[in-house]
Structure formats: structure tokens, C-alpha cells
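Asks: From the sequence below, what's the structure:
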Amino acid sequence: MDFSEKDSVDAVLASFADTPDPRLHEVIEGLVRHLHGFLRDVRPSLAEWEQGIEFLTAIGQKCDEHRQEFILFSDVMGASMLVETMEAERQAQDATASTVLGPFHVVTSPERALGDSVDSLGTGEPCLIEGSVAAPDGTRIPGARIDVWQADEQGSYDVESGGRQPLGNGRGLFTADDEGRFWFRSIVPAHYPIPTDGPVGALLRATRRHPYRPAHVHFIVEAPGYVPVTTHVFVEGSEYLDSDAVFAVKQSLVRDFATVDDAEAAARHGLPNPFRRAQFDVVLQPAGS
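Replies: So this is what the prediction gives:
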């Protein structure tokens, strides 16, 4: 039977008819229908289709243990945030909002004690980030794990700094105390461009989109019996809060990194005076709720 535009979807779906996993069958069927619909709508030439395949191939070739270009592509297309948003609809409204993982969670964060600094360079504006982890009813969660990573004051992560930063700089894995509290020292991160030296950067240039993200610190917070949350803390007043290249800003995640002039508090935390401080309390949804 000749393959035709009119019957293309039916022909391809028939080839997947014996897929044993119901969810896989549902996903494949949706993909085929939308992919063929896209092709009929756009009607690419063979040369354009080959160019598209070359673009996806280049994305894969750009990935390594320190770089995830496919996540970056998903991010700039808004796909990552759409999946996050749909997932959030299944979570408690009073849980901390989630947002994108980003392409730089590719290195295991070093274990650090509460109060330690994630910054080993000492070249940025010192700050203290503190908070608590609790259930929606306010019950504190002792022993919660808080994984953090961030760019430096020049807007780059350790894995993309060309050796300027040691691996692990800007990263830390902390354990909340018996009252669910956590605190650590860092520097105020800068806004920065996502990597533009690969195919995703070429796409942004071709479409005249800027590559910038507002200043933020990444968090993954988890505890047994609770749904983990992947989120950010955004620096209030940062550039690009209204035009994040990956659409990840949520107002509930924006925090004031306020200037604190308190010599006693600075000495207690091992910081110069004055310093900057941000408060970020995390609420985790109980698993199965």
C-alpha cells in the first residue's frame, strides 16, 4: 500500500498498534499525530527537513558530562516550564513553587556543613541565605536535604568557567538541622546569558532573542515522605526578571537580598559587615497527598 499524505498518520499508528505499555502507546500516538500535523502545516522542503535533523544532531553532539544542550533547547522553547507548570497542578497550592532544573546540574554538589560557604573565590558580594523546610501545616522537617548551585558574580558556573573556578564552586549539599533550618554563606549571583556557543545560541540569534537569565540560586529540596521540589530563588531587582530566556520566573520565588549592617551577626556567620541576606522558607508536599 502506497504511503500518502492523507493516510500517513494511520499507517504509522498501525505500526505501533502492538505496543504493550499503555502509557508508551499513548505518548507515541500523540507524538505521531502532532508531528505529522506539524509537517503538513509547515510543509518543509527536503533541504529544510535535513537542516532540522542536522540541528538536533548538533544539539546531541554538544552534550557532555558538563553540558546538557537538550535541556537548554527544552528551556528556551518553554517546554521545560510547561511540563513544570502541568506537574505543579497536581501539587498542593501551598507547596513551594517549582521551576526548571536548568542545564548545569551536571556535577554532584559537595557535602557541606550548615553555615559553610559555597564560594571558594571570595570575589563577589558576600551574602547569607537562610531558611527552613516544613510541611504545608507548618511542621518542620528535620534532616531535609538542600542541594544548591549558582553562578558567580561574573555570571558563570564552575563547569563553564574555563578553569577560572574550581569544580564544585557555587555548589553545596546541606542537611537541615533538628528544627528544619538551613543556612549557608555565598555571594550574590549575577544575571547571565545561557550558553550561546552551540546550536541553541544559533537559534536565539536567528530569531533575535536575547539569551539572558535574571540572577538566581538553584535549589533541590527533598526529604523522605515528601515530594521533592526543584526551584530557584531570584534576586529582587535583577535585570531580566520580566524576560527570562527560559520563562522560569515566578513571583513567589523572588526574594530581597537585603543589606544588613550588623557587626555581631556578621561575625557570628563569618561574614564581613555589612553583608547581604535572603530568607527562603521551603514548603514540601507530603508524598501521596
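Asks: contacts, neighbours, all on C-alpha from now
Replies: OK.
Asks: Tell me how many other residues surround the spatially closest residue to Pro214 that is not a sequence neighbour.
Replies: Nearest residue to Pro214 in three dimensions, chain neighbours excluded: His191, at 4.5 Å (CA to CA, 6 or more residues apart in numbering). Other residues near His191 come to 24 when the count uses other CA atoms under 10 Å.
Asks: wait, doesn't His191 sit right on Ser238?
Replies: Yes. Using CA atoms under 8 Å, His191 makes contact with Ser238 at a distance of 6.9 Å.
Asks: which residues do those two both contact?
Replies: 214-215 (CA atoms under 8 Å, 6 or more residues apart in numbering).
Asks: Gln154 and Phe70, how far apart?
Replies: According to CA to CA, to the nearest Å, Gln154 and Phe70 sit 24 Å apart.
Asks: Kindly report the same for Asp119.
Replies: Here Asp119 is placed at a distance of 28 Å from Phe70 (CA to CA).
Asks: Of these two, which one has the most company?
Replies: Using other CA under 10 Å as the criterion, Asp119 and Phe70 rank with Asp119 on top: 23 against 18.
Asks: I have a second one here; can you model it like the first so I can compare?
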Amino acid sequence: MATNVDADTLTSEVLQSFSTTPDERLKQILGSLTAHLHAFVQDIAPSIQEWEQAIDFLTRTGKTCTDVRQEFILLSDVLGVSMLVETINGQETPEATDSTVLGPFHMVESPARELGDDVSPESEGPRCVVSGRIISIDGTPIPDAKIDIWQADTKGFYDVQQPGIQSVGNGRALLRSDPEGRFHFRSVVPMYYPIPTDGPVGELLRATDRHPYRPAHIHFLVTAPGYRELTTHIFIGGSDYIDSDAVFAVKGSLVKDFTENPDPEDAARHGIPSPFRHGRFDIVLHPEF
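Replies: So this is what the prediction gives:
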């Protein structure tokens, strides 16, 4: 290997070092990463101090990760990378419900609950019912699909953000669709909220004069044998920040009106105070390739 090289020669030598990588996909990824990363560095020509700051930022991002917080996912989210990955993969299954980001709070196992249960029993505030069906792209209902749900409360907090205030599992549920593919559950209408800003990602947002808010939503992760896994949201129509999500995850097809239902008999049937709000969300899965 040469001892005195210019920038372009150095890039070529690094690329050559990966030429015997046995795994062709890994070889492709490392080659592309090297080429783009070296081009980026040449483009911005960072000072040594700036390079050290970048290393420090990434180091602190890793150190901020815990069992209930994933700062690297948060960084990927605010840079739009998470949504880009979802969008690229979603192009393979255009007939299915739109996918969106997993987010940083899918960090604990959701408790198994029955259809119709209250998934936020410790939360106070306006109540809602969410219902829908899990179906295939041809409209066939999918029974016994596993539906993992997690959401913030009416103050914009997830359970893992408030130890001692919320029990782990509040705002979460693991449901199974019925023989007709149907599901329904009770909850509180979630609030818009800021993503965590007490770490490196928060520093990035403040440095770039960006707000940290996400519009109100409920997360869904749906799986069923023979179908591709789907990670998606239902966004509450009319929520603040619906047009400026900090993680770029809003898709128009996922915005649903939570209409007010004033019928006391409907409320009693659901075991919920009247009036309540109702959101409808049918989820379409794509068969595995």
C-alpha cells in the first residue's frame, strides 16, 4: 500500500481493501458507503476539530441508548433516514397499507389484552374506540393476526418515559384479530408530543432551529403467517404538527378522523363514557413473496 496518496487514491485503496469480501451484499454496501462517505468528507472538508466533534456526537448518541430508549433510531428518524428506508421497502407492496417508522419507544413487550379492552387503563382524558379489520390485498379477512399497539397518553408521554407514574405496559397491547379479521380496543385520545430532546438529537434540533414535535398517533405492528410484517401508524386528523412531523412520517392515507359519537347506548356497549371519539382503521397486509 502506498504511503503518500492523494484523497482520490486513498478512496480507491479503501475500496480495493473490500474487494475480496465473501458476502456480495456486504461488499456492495461497504463499497457504496466508502464512496459516498469519502465524497461527503471531500465536499465539506472538515477541520480536525469538526471531525472530533462528529465522533463525540456519535459516541454520546450511543451512550444515550438504554433498554427503553434508542437514540440512534431517533437520530435516523430526524434525519429522515428511517422514513426513507420504509418508503423504499414500501414500493415493493403498493397494495398494502402504507408503512411508517417504528419510532424509539417500541422497547418493551406489550401486554396481551382481549379485543375491546382498555389499552390505557391508567391514563386520564378523552376516551376513544379504535376499530378495523386486518385483511389481505384481495380483501380476504386475516384471522388471528397479531396486532402490537403502543401510544402516548393525553399529556404526550409513553409509559417508559414516566417510571413511577405510568406502569410499563400502559398504552400498549398485544391483540389478536377475530375470525373475520376484526379488532377493536378502547384507549385515550393520544396527544401530540415532543421527541426526547435531552440528548444529542435534541442538540441537533436546537442547532438547526427545528421543532421536536410529532402529531398525535397510535403505533401498529401487525404480523400474520404468510404475510409481510407491517409497521404503521394511525394519525389523528386535525392534530397539531400533522403537516410538520419532526420525523417526516405522516402519510395522507394514515390520517384518520376520530369523530365524536354522542350516542350513550354505543358508549355503554363499549364500556366507555359518553360522548367518545371513534377512529376506524382497516389494515391491508401483503402476502410474502
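Asks: And the TM-score between these chains?
Replies: In this superposition the chains share a TM-score of 0.98, using TM-score structural alignment, normalised by the length of structure 1; 287 aligned residues with a CA RMSD of 0.8 Å.
Asks: Go through structure 2 and flag its longest strand.
Replies: strand 127-136 (DSSP state E).
Asks: Check the mean deviation of that one from structure 1.
Replies: In this overlay with structure 1, the average offset of strand 127-136 of structure 2 from its partner residues is 0.5 Å by mean CA distance after the TM-score superposition for structure 1.
Asks: I figured Asp263 of structure 2 was touching Ser274, is that so?
Replies: Yes. With contact defined as CA under 8 Å, Asp263 of structure 2 reaches Ser274; the gap is 6.8 Å.
Asks: okay, those two: which has more neighbours?
Replies: When Asp263 of structure 2 and Ser274 are compared on other CA under 10 Å, the one with more neighbours turns out to be Ser274, at 19 against 11.
Asks: for the longest strand of structure 2, the distance to its chain's centre please.
Replies: 19 Å (CA atoms, centre = their mean, to the nearest Å).
Asks: what's next to it, contact-wise?
Replies: The contact list for strand 127-136 of structure 2 (CA under 8 Å, 6+ apart) reads 96, 141-143, 145, 177, 180-189, 258, 270, 272-273, 276-287.
Asks: same thing but 6 Å
Replies: The contact list for strand 127-136 of structure 2, computed with CA atoms under 6 Å, 6 or more residues apart in numbering, reads 141-142, 181-189, 276-285.
Asks: now stretch 168-175 of structure 1
Replies: Outside stretch 168-175 of structure 1, the residues within contact range by CA under 6 Å, 6+ apart are 109-112, 118-119, 143-150, 158.
Asks: what do you get for stretch 189-207 of structure 2?
Replies: If you take CA under 6 Å, 6+ apart as the criterion, stretch 189-207 of structure 2 is touched by 61, 75, 126-128, 152-156, 212-216.
Asks: Can you say which of the residues you listed are buried?
Replies: Using 16 or more other CA atoms under 10 Å as the burial test, these include 61, 75, 126-128, 152-154, 156, 212-216 as buried.
Asks: Show me the residues you listed that map onto strands.
Replies: Among these, the members falling in strands (DSSP E) are 127-128, 213-214.
Asks: what's the lengthiest helix in structure 1 aligned against in structure 2?
Replies: The helix that spans the most residues within structure 1, counting by DSSP state H, is helix 22-42. Helix 22-42 of structure 1 corresponds to residues 24-44 of structure 2 when matched by TM-score structural alignment.
Asks: how far does the matching stretch sit from the chain's center?
Replies: Stretch 24-44 of structure 2 sits 27 Å away from the centroid of its parent chain (CA atoms, centre = their mean).
Asks: hey, where'd the helices end up in structure 1?
Replies: Going by DSSP H, structure 1 shows helices at 8-15, 22-42, 46-62, 69-76, 79-88, 199-206, 263-269.
Asks: Now do the last one: everything it contacts.
Replies: Going back to what we said before, that points to helix 263-269 of structure 1. Applying CA under 6 Å, 6+ apart, the contact partners of helix 263-269 of structure 1 are 272-273.
Asks: In that helix, which residues are buried?
Replies: Neighbour-count burial for helix 263-269 of structure 1 flags 266, 269 (criterion: 16+ other CA under 10 Å).
Asks: How far away from the center of its chain is that helix?
Replies: In terms of CA atoms, centre = their mean, the centre of helix 263-269 of structure 1 is found 32 Å from the chain centre.
Asks: That's all I had, so thanks and see you.
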